[in-house]
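Enquirer: The amino acid sequence is not available; the structure is as follows:
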């Protein structure tokens, strides 16, 4: 299990991540919907994650959500790199009632995000636009290339939950052990 503490003037975060876990999480960000999304991510990625964030929520949720993404992405990178004996590529489409979101990703060590989940407004007090900020922080700090795209849907809660779950399942599949692959790159390094 990897542990990281990050303290800024805006947030104080401590987190521990076990990539090959059992889906257990203990998350306290002060943002109820975000905690719910991270719990879903952990369950479907099969991660164990303990995370505490004390942020400047009186300003808004942006700093806390982005900084949690930075910490989770950094922990993920230190847990999976150097890449060896894993599938490397993963994809998933997750359905939540009328909503369906697809995620395709590559543990490439070349971060890139395509995020086509066009939502505005809020779910509870959570600004929908902050999900993109979270995923950008994760993929940049983890060295992942990810394409997250809405296939269909209307309900904001369903679309956001499908987004987090699709990312989780695709990531779990990309991290699947495969000893026959060695380093899964024709370059010999990632």
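Expert: Ah, there it is. If you're wondering where the values come from, they're calculated on a predicted model, not measured in any experiment. Residues are numbered from 1 along each chain as shown.
Enquirer: okay, CA-based contacts and neighbour counts for the rest of this
Expert: Fine.
Enquirer: Could you give the number of residues near the closest residue to residue 19 other than its chain neighbours?
Expert: If the residues on either side of it in the chain are set aside, residue 19 comes closest to residue 47, at 4.8 Å by CA to CA, 6 or more residues apart in numbering. Residue 47 sits with 21 neighbouring residues when counted by other CA atoms under 10 Å.
Enquirer: Second structure follows, compare the two:
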């Protein structure tokens, strides 16, 4: 199986960056907060090779003698080794930025052993660093970047790619090694579903660990508004594009979207290790909605909500029940929904918001308890 690699910068990532950007004395050495605790957990628990990759400007010159560098470098390596972190490789470039050396980050000259090598899975490897050049290195390797943003645009004068383009390479931006560990341990839960019938053409992209971004177009504005609640209040990224036979009826569009949405949730949840599994009641003015969900592998719906209006916006109220029933079929989930109130718009919006909150609770994972929440041994 191809090996994944963490290409880790040194100064500003493993140790704090000195004021003059040159670590040439033990008196300047200060390790990055929490790096020992969480890099040792990464080394022990996760299946990555570790490679230290660092630019050391002018190493070996009069202004940066070898002996002062190696005193601190060897101390750093030994300190990590004592905490169970052993770097498989260490790559050091000695050039200045103006040299444009092929070995200097963000160029890949030092890392040729990994390129076009089937022994390594660069697509699922990461570069971890505090300079935008580390992000561009990830792009040049075909890997992903974890950006430790200590200073704005540090290294920005050495990149050949626009900052906008590099944003797509960054999978996590943080200055906390605990967040890095949790991200690498949990990994992103994303899924894509394409569902095409004679009546509808649906594509859905889901990131369960997103930030609440949505791009939803079903052709039914009120339905779009309700689906947007799932992304926003569930703190997940959701892209739903639907072309349905609305000239016939709304039924097929709503039903098939719900089925596909349930299927994409089931796919993104994967093995379900560490999830809470269960998960809300939510007031909205005159209305109270209670939603409980169980991603337990079986579909069931309990629905206690009455609507007197035939339509809200362009959406038939009879399709509310059908939407959630179809979702449970696709997601293989139990869903219990109760709602009361007088304003019917508020009532269904409260249901969708509570539904989103219930999902948010249920899909949350605990990095300390990555076990299956079932006595049966399967979900």
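Expert: Right, received. Where do you want to start? Quick caveat: nothing in here was measured; it's all calculated off a predicted structure.
Enquirer: on that earlier part again, OK, contacts around whichever residue in structure 2 pairs up with the residue nearest to residue 19 of structure 1?
Expert: Applying TM-score structural alignment, one finds that residue 47 of structure 1 aligns to residue 236 in structure 2. Applying CA atoms under 8 Å, 6 or more residues apart in numbering, we find residue 236 of structure 2 in contact with 206-213, 230.
Enquirer: which two of those residues lie the greatest distance from each other?
Expert: 209 and 230 (13.0 Å; CA to CA).
Enquirer: more crowded one of the two?
Expert: Using other CA under 10 Å, the more surrounded residue of residue 209 of structure 2 and residue 230 is residue 230, with 24 against 20.
Enquirer: my guess is the more buried one meets residue 356, correct?
Expert: Yes. In this structure, residue 230 of structure 2 is within contact of residue 356 by CA atoms under 8 Å, at 4.5 Å.
Enquirer: which stretches of structure 2 form helices?
Expert: 35-45, 66-82, 132-141, 163-166, 177-186, 221-234, 251-269, 318-331, 344-363 (DSSP state H).
Enquirer: you'd agree residue 351 of structure 2 is up against residue 290?
Expert: Yes. Look at residue 351 of structure 2 against residue 290 with CA under 8 Å: they come within range, at 7.2 Å.
Enquirer: Between the two, which contacts overlap?
Expert: 282, 337, 339.
Enquirer: So which of those sit within strands?
Expert: Within those, residues falling in strands by DSSP state E are 282, 337, 339.
Enquirer: Once you drop chain neighbours, what's closest to the counterpart of residue 312 of structure 2 in structure 1?
Expert: Aligned by TM-score structural alignment, residue 312 of structure 2 pairs with residue 123 of structure 1. Sequence neighbours aside, residue 157 is the residue nearest to residue 123 of structure 1 in space, at 6.2 Å (criterion: CA to CA, 6+ apart).
Enquirer: go on, residue 99 of structure 1?
Expert: Closest to residue 99 of structure 1 by CA to CA, 6+ apart is residue 153, at 3.8 Å.
Enquirer: and the one you found, how many neighbours?
Expert: Residue 153 of structure 1: 17 neighbours (other CA under 10 Å).
Enquirer: show me what contacts the corresponding residue of structure 2 for it?
Expert: By TM-score structural alignment, residue 153 of structure 1 lines up with residue 341 in structure 2. Residues near residue 341 of structure 2 by CA under 8 Å, 6+ apart: 286-288, 347.
Enquirer: could you flag which of the shared contacts of residue 351 and residue 290 of structure 2 are buried?
Expert: Among those, the ones that count as buried by 16 or more other CA atoms under 10 Å are 282, 337, 339.
Enquirer: from what I can see the last one touches residue 302, true?
Expert: Same thing as residue 339 of structure 2. No. The pair residue 339 of structure 2 / residue 302 is not scored as a contact, 11.5 Å apart, by CA under 8 Å.
Enquirer: once aligned to structure 2, how far is stretch 68-78 of structure 1 on average?
Expert: Per the superposition on structure 2, stretch 68-78 of structure 1 and its aligned residues are separated by 0.6 Å on average (mean CA distance after the TM-score superposition for structure 1).
Enquirer: Which residue numbers in structure 2 does that stretch align to?
Expert: Under TM-score structural alignment, the match for stretch 68-78 of structure 1 is residues 257-267.
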